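**Q** Here is my input; please provide its structure:
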Amino acid sequence: MPELPEITALGAFLTEHAADDPIAFVQPAAMGLLATVQPPIGALVGGTITAVGRHGKFLDITVTGGASPEPLHLILHLARAGWLRWSDAMSTAMIKLGGPIALRVRLTSGSGFDVTEAGTKKSVTAWVVADPMTVPGVARLGPDALEITFDEFAALASASAAQLKSFLRDQNLIAGIGNAYSDEILHTAKLSPYQAGKRLTEEETHRLYDAMRSVLTEAIERSVGQEAARLKGEKRTGLRVHARFGQKCPVCGDTIAQVEFADRTFQYCPTCQTGGRTLADRAMSRLLK
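**A** Here you go, the predicted model:
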């Protein structure tokens, strides 16, 4: 799933490649993609992309001009398997429904982008709105992970009974962090994914906050400036524990362990994070039955 650094990088890429190039054609091609009806998505045609930003893990493409007297925002949530694929020479063919392409935006220069989604479960969502805060998911977001102050962060952590893994991923508390970077942040902070936020010491809270800022900032620095097609690979190369089950921890050399749930997994280093203990998970529970 694209997280804060990748969404930031995609925004920078679109700003560089698509700004001030009027939109010539827009076609949604996935059932359930559009979560809004008015204004229609066709109102984007004729307008130009004047800004690209983000709200947590939501991409916000501002389009000015065209059929609307006021700027419109194309809000995209790429979910788990969505991505943005850029082309300098976009196809003029109509998209077949039900395929990997969820949305096509072609610019007057002939370039443009497809929003794609791998797999059969389709979760990518788009909104066309005048105010991003009318998108429920955006309105519910907590403070941004790179804008929250330490005092705000400490207050949220001390009030949370949730495990740190869940605390960091809760978009209503802190916006922008998903499964991959929460693993990286906890590894950098040397904290167990199962520790409760309210049980953190002041020193541990500082470590967690500093790790969050450094991991995300370094990931942005690696990602911004990369071609959109290279961002997934760039993300993988920068990860130290996430998706590296069975490999050696780059800090201590221990074998990276994994916790398995019904719909996801996460990774951690027993030596760096849990005092050498292996955390219980769904797979372990099955073995013990």
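
**Q** can we go C-alpha only for contacts and neighbour counts from here?
**A** Fine.

**Q** Report the distance from stretch 73-91 to the chain centre.
**A** Relative to the chain's own centre, stretch 73-91 is displaced by 13 Å; criterion: CA atoms, centre = their mean, to the nearest Å.

**Q** right, I mislabeled it, should have said stretch 127-143
**A** For stretch 127-143, the distance to the chain centre is 15 Å (CA atoms, centre = their mean).

**Q** and for comparison, fold this next one:
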Amino acid sequence: MPESPEVQALVEFVAERAVGRDIAGFEVLDYPEYKTRAVMPSVLAGCRIVAVSRHGKYVDIDAGEHHLVISFGRGGWLVWHDDGETDAHGGDAEEAAGAIVDAPAVASVALSGGSGFDVIDTGGYRSVGLWIVDRPTEVPGVAKLGPDPVDPAFSRESFDRPIVGRRKQLKAVLQEQTSFAGIGNAYSDEILFVARLSPVIHASELSEEDRDRLFDALRTVPRSAIDARRGIPLDRLKQAKIDAMLVHGRAGEPCPNGDGTVHDFTFAGASAQYCPECQTGGVIL
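**A** Prediction:
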């Protein structure tokens, strides 16, 4: 699932190429993934893109009177093309998509000058969401978003509010979009590893020192990841994310700190990777 660092890199990529250009056409190819049925997709035709931004994991294409909001869910992504023939890096658009070449397009945006992009769904099931709204907050998921840890305005008060006193496992709290926008399964593992905290400890059990470490990790891990992803071609962002992980997806490998072996723990239909020596006092979950 794309999380805030990869979505931010995508947003900056698209903004650089699309802002100031007109939408020549917007075609929905899989209507179950289009959520605002009362609004015809054709309303975007002729609109000029004035900004592209991110709300948590959502992409917001600001076209003046209308906003095209995209949620990639678990398997969605975006493929850019120029003149319908090449991607923005000079290669064949399908070849550039690599492993996602066979993924079906959910929707397609054509821009003035011939460029554009397709929203695809690689998951084998419908996980993408598309909305055309007057304001991004008309999308329920956007309206409910908590503070974003990469926002310069993110404060200790913003952090404490969903953490202090919560009798809920820490990894689950970090992934709640109503608590912290943009953090998902992978980066929650990374944040907890850097903070040296167990994924299953209840937030209410954290000491002040624990909360200090978590607050620092919650800010620095995704911010560093955003810096590292900038400039990477869209089709390589997923692999760049995988390659950069310290513990997520690395069960059975040595701990990056040299303190033992990374373990996997599955609970409530989700999984976590962690180092027992670093995070759980040597206890295997």
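
**Q** I'd assumed residue 73 was in contact with residue 130 of the first structure.
**A** Yes. With contact defined as CA atoms under 8 Å, residue 130 of the first structure counts as touching residue 73 (5.9 Å).

**Q** The two: which has the busier surroundings?
**A** Neighbour comparison, residue 130 of the first structure and residue 73: the larger count goes to residue 73, with 23 against 17 (by other CA atoms under 10 Å).

**Q** That one: helix or strand, and which one exactly?
**A** Using DSSP states H and E, residue 73 of the first structure falls within strand 72-77.

**Q** Tell me the counterpart residues of the helix or strand just after that strand in the second structure, please.
**A** The helix or strand immediately downstream of strand 72-77 of the first structure is strand 82-87, counting by DSSP H and E. Counting by TM-score structural alignment, strand 82-87 of the first structure falls onto residues 76-81 of the second structure.

**Q** so how far does that stretch sit from its counterpart in the first structure?
**A** Once fitted to the first structure, stretch 76-81 of the second structure is off its aligned match by 0.8 Å on average (mean CA distance after the TM-score superposition for the first structure).

**Q** Residues contacting that stretch, please?
**A** Residues external to stretch 76-81 of the second structure that are found in contact with it (CA atoms under 8 Å, 6 or more residues apart in numbering): 1-2, 87-88, 93, 97, 115-123, 127-128, 234-235.

**Q** that older thread, name the residues of the strand holding residue 73 of the first structure that come out as buried.
**A** 72-77 (16 or more other CA atoms under 10 Å).

**Q** list the buried ones in stretch 98-108 of the first structure?
**A** Within stretch 98-108 of the first structure, the residues that count as buried by 16+ other CA under 10 Å are 100-107.

**Q** ignore the last one, stretch 24-35 of the first structure
**A** 24-30, 33-34.

**Q** next one: stretch 215-231 of the first structure
**A** Neighbour count says stretch 215-231 of the first structure has 215-216, 219-220, 222-224, 228, 231 buried, by 16+ other CA under 10 Å.

**Q** chain center to it, what's the gap?
**A** With CA atoms, centre = their mean as the basis, stretch 215-231 of the first structure stands 12 Å off its chain's centre.

**Q** Please enumerate residues in contact with it?
**A** If you take CA under 8 Å, 6+ apart as the criterion, stretch 215-231 of the first structure is touched by 4-6, 8-10, 12-13, 84-86, 146, 181, 184-185, 188, 234-235, 238.

**Q** which among those end up buried?
**A** 4-6, 8-10, 12-13, 84-86, 146, 181, 184-185, 188, 234-235.

**Q** Mind checking which of these are in strands?
**A** The members of these that map onto strands under DSSP state E are 84-86.

**Q** got those residues as CSV, with distance to residue 211 of the first structure columns?
**A** Output for those, formatted as CSV (distance: CA to CA, whole Å):
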residue, distance to residue 211 of the first structure
84, 28
85, 31
86, 32
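
**Q** Would you mind confirming that residue 105 of the first structure is in contact with residue 23?
**A** Yes. Applying CA under 8 Å, one finds residue 105 of the first structure in contact with residue 23, separated by 7.1 Å.

**Q** ok, the closest residue to residue 157 of the first structure other than its chain neighbours to residue 282 of the first structure distance?
**A** Nearest-residue entry for residue 157 of the first structure: residue 197, 4.7 Å, with adjacent residues in sequence omitted and distances by CA to CA, 6 or more residues apart in numbering. Relative to residue 282 of the first structure, residue 197 of the first structure is positioned 23 Å away (CA to CA, to the nearest Å).

**Q** Which one of the two is surrounded by more residues?
**A** Neighbours were counted for residue 197 of the first structure and for residue 282 using other CA under 10 Å; residue 197 has more, 25 against 12.

**Q** residue ranges of the helices in the stretch 1-150 of the first structure, please?
**A** 4-18, 136-139, 150-158 (DSSP state H, counting those that start in this stretch).

**Q** and the longest one, what other elements does it pack with?
**A** In terms of contact count using 3 or more CA pairs under 8 Å, 6 or more residues apart in numbering; DSSP states H and E, helix 4-18 of the first structure is assigned the packing partners strand 47-55, strand 58-65, helix 202-223, helix 231-238.

**Q** residue range for the third one in the second structure?
**A** Okay, so that is helix 202-223 of the first structure. Going by TM-score structural alignment, helix 202-223 of the first structure sits over residues 208-229 in the second structure.

**Q** Sweet, I'm off.
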